[in-house]
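Enquirer: Here is a sequence together with a model predicted from it:
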Amino acid sequence: MTSKPVHIGVLGTHSTGKTMLLKRIEMELLGHGVAVARTGRLAKRAAGIGLPKMAQHTAASTEWIIAQGIADEIAAATAVDAEVVLADRAPLDALAYLHAALEHRGERLDRPENERLRLLVATQMPKYDVLLATVLDESVPVDESHNYDARYRSLVDHHVHRLLADDAIPHHRVTSDHDSHNRAVERALELCLREAVV
């Protein structure tokens, strides 16, 4: 077992293959005997306790998602003595959703609150050994039952990639192309098998 688990985070706008990508990585790792823990469902859980979601996100709902995600990753790593932790939505994702929601509503976050949330996110990003950022392909159909706001979905994609670029955060872009997904899985698998004791 390594001294600390390998952390892999995924982020990107909704319905761009994040969960499927992590499931593929998880299945590959389990097939190699690597102990894996996976987190997720943060937005649904936030909505479940009455916090706003999607284009109605607020600073409070964003902070809850970031803080709960941090706690979930710690708990997941501890609970199964994981060699790899897969985070479905790295903290920067929540900040991108907030910025997109504010732009969508024509609102602005006051500077101290924005800086506080950015600092909270910045404390967490260095822990990821691999960060995978999905890229929106609007030509790929989505499940119509979700009733997504196309403009908001596009704004989230824009803010995810802008925040990554602004802070020069190392990451791998994952497009809807099958080969791109395969390369992302291979990168993650190679690192994990090199770092984890199997």
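Expert: That came through, no problem.
Enquirer: C-alpha from now on. contacts and neighbour counts both.
Expert: Noted.
Enquirer: Now do the helices in this protein.
Expert: Per DSSP state H, the chain carries helices over the ranges 18-31, 42-48, 59-79, 91-105, 111-124, 150-166, 178-195.
Enquirer: For Pro141, find the nearest of the ones you listed.
Expert: helix 150-166 (11.3 Å; Cα to Cα).
Enquirer: mind listing what Ala196 touches?
Expert: For Ala196, the contacting residues are 1-2, 5-6, 34, 83-84, by Cα atoms under 8 Å, 6 or more residues apart in numbering.
Enquirer: do Gly12 as well
Expert: Contacts of Gly12 (Cα under 8 Å, 6+ apart): 18, 89, 93, 133-136, 156-157, 160.
Enquirer: Check the spacing between it and Asn114 real quick.
Expert: Counting by Cα to Cα, to the nearest Å, the separation of Gly12 from Asn114 is 20 Å.
Enquirer: and what of Glu144?
Expert: Glu144 sits 33 Å away from Asn114, going by Cα to Cα.
Enquirer: number of nearby residues for Gly48?
Expert: The number of residues packed near Gly48 is 10, by other Cα atoms under 10 Å.
Enquirer: try Glu26
Expert: Residues near Glu26, counting by other Cα under 10 Å, number 23.
Enquirer: Quick check: it touching Gly33?
Expert: No: contact criterion Cα atoms under 8 Å: Glu26 and Gly33 do not qualify, at 10.6 Å.
Enquirer: so Gln124 touches Asp93, yeah?
Expert: No: using Cα under 8 Å, Gln124 makes no contact with Asp93, being 11.8 Å away.
Enquirer: which one of these two has more residues nearby?
Expert: Just comparing Gln124 and Asp93: by other Cα under 10 Å the higher neighbour count belongs to Asp93, 27 against 14.
Enquirer: Next one for the comparison:
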Amino acid sequence: MTHKPICIGVLGTHSTGKTALLRRIEMELRGHGLAVARTGRLAKRAADIGLPKMSRHTVQSTEWIIAQGIADEIACGAQGAEVVLVDRASLDAVAYYEAALEYRGEHPHRLEKERIRLLAATQLPKFQLLLATVLDPDVPVDQSHDYDRRYRGLVDRHVHSLLADEQIPHQRVTSDSHSHSHAIERALQLCLKEAAV
């Protein structure tokens, strides 16, 4: 690998438009001739190998998701991507895990919680842009998914609390079309500027 790709990550609770947002960014970037790769489907892949997901997340499933996400991002760069779009940045897995613990009324050992947070935090410097979707409870979700409203809300709260507590630079993306357009424009400007350097 002779270059370091531009890395844009998205995080947020389920069915808040993360994947659709990254698809739109990908289309715009490809339209400008950039080589783009998109990672994702980590929770499904974890479930496919027998790891728990959603409100049943454990420290092991969280660690696997973070580690597999890192491996996927590296593979994209090694295969020549100029831009890597990360569907569920590392901190997202921590929010899902901590929301699952709260949902179940469990309290992990302090050092275990710190270890998982640190693992995710080591990845944050690689992101040139983080987009955090915001839950709008009035927007209907896909009825084919059996979503627990309480858990979905907890994940949203944990995502934004982690970002605020750690003072991590990011852009909030609401369900409003103008907010999505602004996020896409910011990603496009960033990538075109970096590509020109």
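Expert: Arrived safely, thanks for sending. Treat the numbers as computed from the prediction; the structure is a model and nothing was measured.
Enquirer: Glu144 and Asn114 of the first structure: which is more packed in?
Expert: Taking other Cα under 10 Å, Glu144 of the first structure and Asn114 do not tie; Asn114 has more neighbours (16 against 7).
Enquirer: Distance to Gly50 of the first structure and neighbour count added to the contacts of Ala196 of the first structure, as CSV?
Expert: Formatted as CSV, those follow (distance: Cα to Cα, whole Å; neighbours: other Cα atoms under 10 Å):
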residue, distance to Gly50 of the first structure, neighbour count
Met1, 40, 13
Thr2, 39, 11
Pro5, 33, 24
Val6, 33, 23
Val34, 37, 20
Glu83, 34, 25
Val84, 31, 25
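Enquirer: Kindly indicate which of the residues you listed lies nearest Ala43 of the first structure.
Expert: Nearest to Ala43 of the first structure out of the contacts of Ala196 of the first structure is Val84 (Cα to Cα; 22.5 Å).
Enquirer: and the gap between the closest one and Asp72 of the first structure?
Expert: Per Cα to Cα, Val84 of the first structure is found 14 Å from Asp72 of the first structure.
Enquirer: so who does Ala59 of the first structure touch?
Expert: Here Ala59 of the first structure is in contact with 98, 109, 113, 117 (Cα under 8 Å, 6+ apart).
Enquirer: From what I see, the second one and Leu102 are in contact.
Expert: Yes: between Leu109 of the first structure and Leu102 there is a contact under Cα under 8 Å: 7.4 Å.
Enquirer: Looking at these two, which is more packed in?
Expert: Leu102 (20 against 14).
Enquirer: quick one, what contacts the more buried one?
Expert: So Leu102 of the first structure contacts 55, 57, 108-109 (Cα under 8 Å, 6+ apart).
Enquirer: let's see it at 10 Å
Expert: Taking Cα atoms under 10 Å, 6 or more residues apart in numbering, we find Leu102 of the first structure in contact with 55-59, 96, 108-109, 152, 155.
Enquirer: PyMOL command to pick out the buried ones of those?
Expert: To isolate the buried members of the contacts of Leu102 of the first structure in PyMOL, using 16 or more other Cα atoms under 10 Å:
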select buried, resi 55+57+58+59+96+152+155
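Enquirer: Closest one of the contacts of Leu102 of the first structure to Glu186 of the first structure?
Expert: Ala96 (26.6 Å).
Enquirer: how close does that closest one get to Glu26 of the first structure?
Expert: 25 Å.
Enquirer: Likewise for Val130 of the first structure?
Expert: 14 Å.
Enquirer: Now do the shared contacts for the two.
Expert: Counting by Cα under 10 Å, 6+ apart, the shared contacts of Val130 of the first structure and Glu26 are 86, 188.
Enquirer: if I read this right, Trp64 of the second structure contacts Leu42, doesn't it?
Expert: Yes: using Cα atoms under 10 Å, Trp64 of the second structure is in contact with Leu42, at 9.0 Å.
Enquirer: Common neighbours of the two, please.
Expert: Ala93.
Enquirer: what's near enough to touch the residue nearest the centre of the first structure?
Expert: Nearest to the mean C-alpha position of the first structure, by Cα atoms, centre = their mean, lies Arg89 at 2.0 Å. Contacts for Arg89 of the first structure (Cα under 10 Å, 6+ apart) come out as 8-13, 18-19, 39-43, 65-66, 69, 131-133.
Enquirer: What's the local residue count around Glu138 of the first structure?
Expert: Glu138 of the first structure has 12 neighbouring residues, counting by other Cα under 10 Å.
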